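[1] Sequence and predicted structure, then a few things I'm wondering about:
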Amino acid sequence: MKRLGQSGQKGILLYGEPGTGKTHVVHYIVANLPEHSTILVTAEQMLDMEEHFALARVLQPCIMVIEDVDLVGRSREDISGQKAESRLNRLLNEMDSLGTDADILIILTTNRPKSLEQALATRSGRADAALEIPLPDDDCRERLFKQYGHALNFQGGALAEAVFRSKGGSAAYIKEIVRRLAQRSIIRGVGPLVPREDVEVVLSLAEAERSPFERHEETVRRHIVEQDDEDDCGSC
């Protein structure tokens, strides 16, 4: 690309429900590009965006990962404070200021693609590709149960029941279900056997826990955003 006078910079947006494996994909990419340095930017580090981009330039070739980019890249329509809009502008400016000779791969992740500023999510040169990491389908969930539960012995339709009852669950959710099934088999003294009855019990309890937890997670995230805007108003 450089020999043809084209930019080596690339931006990739990974989006999907929580726990689907976006961070796992990032780890896979990083592991297969060992000659690249990696900079991970998380929520509490987004205030120092300029410093991270400066470091990325020094460490080229470099992979720069910005997790939960919606925390700093929210749509302008949803921004009510000067500080939040200033952080968004700094992020866009830093991405635009990378030269055509920059050897920097920028990976953005988000659980909320619809809340992103379109100038960030759809403009070529910033996010050149938006890739969804979806919730696992029936076949994928079956393979995940076998992968995570490779030391377990699912009995008499237990695996099929687990796949059916876990519809809509993420890879992280399935991993936790397998852990609970293993724990239950140990407590009952039948490990590594997992009967269908244990699957029904474990998944029933997990289903009862999921809804209030998801509501709490959304409330916490909304509080972070609203508090940020309140801080802006207090400084005006």
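    All right, it came through fine. Residues are numbered from 1 along each chain as shown.

[2] all contacts plus neighbour counts: C-alpha atoms, from now on.
    OK.

[3] got the end-to-end distance for stretch 112-124?
    Start-to-end span of stretch 112-124 (C-alpha to C-alpha, to the nearest Å) is 20 Å.

[4] Centre of the chain to it, how far?
    Averaging C-alpha positions (C-alpha atoms, centre = their mean, to the nearest Å) puts stretch 112-124 16 Å from its chain's average.

[5] got it, and stretch 62-72?
    10 Å.

[6] Run through who's touching it.
    With C-alpha atoms under 8 Å, 6 or more residues apart in numbering as the test, stretch 62-72 has contacts from 26, 30, 36-43, 46, 56, 84, 87-88, 103-113, 115-116, 225.

[7] measure that stretch end to end?
    Using C-alpha to C-alpha, one end of stretch 62-72 lies 21 Å from the other.

[8] sorry, back to before: buried subset of the contacts of stretch 62-72?
    Those of the contacts of stretch 62-72 that meet the buried threshold are 26, 30, 36-39, 41, 46, 56, 84, 87-88, 103-113, 115-116, by 16 or more other C-alpha atoms under 10 Å.

[9] putting a second one here so we can go through both:
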Amino acid sequence: MTRARQFPGHMRADVQVAVDQLLASPLHFFGIHEEYRYETLAFAALMKEGRNAPALAPAQYHDVEIGEAQPVKCLHNGLWLCRAGELRYAVLLSFHREYQHEAAIRIEIAVPAGAAGDALVQRSFAELEEAVHAARSYRGKILSLEGGSDYRGRSSGIMVHRLPAVGREEVILPEQTLKLLDRNVMGFVGNRAALRKLGQSTRKGILLYGPPGTGKTHTIRYLATNLPGHTTLIITAEQVGLLGAYMKLARLLQPTMVVIEDVDLIARDREEMGSCEEPLLNKLLNEMDGLKEDSDILFVLTTNRPEQLEGALAGRPGRIDQAIEVPLPDGIGRSKLVQLYGKNLPMDQTIIDEAVSRTKGVSAAFIKELMRRIAQASIFRDDGSTVESGDISEALDDMLFTGGRLNITLLGGAQEMAGS
């Protein structure tokens, strides 16, 4: 008799590691070649004869990236002939394909009928399931779902983002905003166990809002690289159609932070939505509503246009628990940004003060670009040995005047600066 289980294709790295451990000492191992790959390879198909029958072949592997120094070598199709004591059995690994659905990893075990065979099957599947639920390849990392191969030819499925750690001192926000962020994210996560004991919900929704370029994405990187033991899932607006798969991952990899950037693109006023957009919004709202109260899942949504958010998302308690404004930097913030992004430039305090005074109303992204252009001007003049007031003027002229109003908007400058 045979019995089979299927595991999500994007978890193939963990399935492969578990299979390698489970079948470390087979009697024989064979690769299997399929001439036609639109059917799922099963033991029944191995009984076929003729020109279209599956054939023994060298094992075919794909390198799957998991964010480590080495990828996981994942088998495409394989057959193991094994023995456990007097019991002989066979294991077949293959891909299950279904139109418009993600391919799954299929494990089929053939054993003699009887209690001994049944026990071996149950034990084997239990080990595989435990490995998949442990998700050691991806737990604690920053992930997004991707398809195809990267430029090195490695399959992704799940893409691991290797982001440098961002320290709290590198998050240039008003102190009251930082304290609000710490209380509602860092403090909340640290107190989850205590909240659970008191019968309180451990799921949460945060909305980061503010003009473009003020540091919302940078703030998310700070959270993602500093939340202890958390896995972060980053969902862009165009990927919301994959929300179901993302939420399965979120539940599997708890505690998780689920980030949806530019949520206003799918959560606009219903009267402005097309027939394709509204189901995406409903799916998001249903997922946020459907989480159990003890789910260790933190939603962080971002928007540049909070006024356009659908009322069902912004106005109902339990979906968004705290909105946090990420504002344009004030004078103190601009001074910190100038020093952060110009930390290797030879600037004295007079130059720093001038850069701060001449950038009122701009975004953090604008100051970052300004410091790069000042560095370029310094390099052209004396190989980066000095920074002069003229370097600031030259950079601001290009950014605010020569390029016109569109350039100001693109760079995150204040429109009123164009007339100053």
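    Nice, I can see it. If you're wondering where the values come from, they're calculated on a predicted model, not measured in any experiment.

[10] care to give me the TM-score?
    With the length set by TM-score structural alignment, normalised by the length of the first structure, the two chains reach a TM-score of 0.85; 216 aligned residues with a C-alpha RMSD of 1.9 Å.

[11] Just the buried ones among the contacts of stretch 62-72 of the first structure: which are in helices?
    Counted as lying in helices by DSSP state H, out of those, are 26, 30, 56, 84, 87-88.

[12] quick one: which two of the residues you listed are the most distant?
    Val30 and Ala84 (29.7 Å; C-alpha to C-alpha).

[13] which one in the first structure is aligned with Glu129 of the second structure?
    With TM-score structural alignment as the criterion, Glu129 of the second structure has no equivalent in the first structure.

[14] how much space between Glu129 of the second structure and Asp14 of the second structure?
    The gap separating Glu129 of the second structure from Asp14 of the second structure is 10 Å, by C-alpha to C-alpha.

[15] And these two? Which one has more around it.
    Counted by other C-alpha atoms under 10 Å, Glu129 of the second structure and Asp14 do not tie: Asp14 has more neighbours, with 25 against 17.

[16] Excluding residues flanking it in the chain, which one is nearest Ala151 of the first structure?
    Pro192 (6.9 Å; C-alpha to C-alpha, 6 or more residues apart in numbering).

[17] ok, the counterpart of that neighbour in the second structure - contacts?
    Alignment note (TM-score structural alignment): Pro192 of the first structure maps to Ser385 of the second structure. By C-alpha under 8 Å, 6+ apart, Ser385 of the second structure lies in contact with 346, 378-379.

[18] Out of those residues, who's the most crowded?
    Using other C-alpha under 10 Å as the neighbour test, these are led by Ser378, with 21 neighbours.

[19] Find the helix or strand that that residue is a member of.
    helix 364-382 (DSSP states H and E).

[20] Mind reading off the mean deviation between that helix and the first structure?
    By mean C-alpha distance after the TM-score superposition for the first structure, the fitted helix 364-382 of the second structure averages 0.7 Å away from its aligned residues in the first structure.

[21] Show residues contacting the very next helix or strand once past that helix.
    Later in the chain than helix 364-382 of the second structure, the nearest helix or strand by DSSP H and E is helix 389-397. Applying C-alpha under 8 Å, 6+ apart, the contact partners of helix 389-397 of the second structure are 351, 354-355, 370, 373-374, 377-378.

[22] Narrow these to those that are buried.
    Buried members of these, counted by 16+ other C-alpha under 10 Å: 351, 355, 370, 373-374, 377-378.

[23] His150 of the first structure pairs with which position in the second structure?
    The equivalent of His150 of the first structure in the second structure is Lys343 (alignment by TM-score structural alignment).

[24] got a list of what that match touches?
    Contacts for Lys343 of the second structure (C-alpha under 8 Å, 6+ apart) come out as none.

[25] element containing it?
    Applying DSSP H and E, one finds Lys343 of the second structure in no helix or strand.

[26] now do Leu14 of the first structure
    Following DSSP H and E, one finds Leu14 of the first structure within strand 10-15.

[27] which residue numbers in the second structure go with that strand?
    Aligned by TM-score structural alignment, strand 10-15 of the first structure falls on residues 204-209 of the second structure.

[28] Which residues does the matching stretch contact?
    The contact list for stretch 204-209 of the second structure, computed with C-alpha under 8 Å, 6+ apart, reads 216, 297-306, 318-326.

[29] lining up the contacts of Ser385 of the second structure with the first structure, which overlap?
    Mapping the contacts of Ser385 of the second structure onto the first structure (both residues aligned by TM-score structural alignment, their matches' C-alpha atoms under 8 Å) leaves 346, 378-379 still in contact.

[30] Kindly indicate which of these lies nearest Leu291 of the second structure.
    Within those, proximity to Leu291 of the second structure (C-alpha to C-alpha) peaks at Pro346, which comes in at 52.3 Å.
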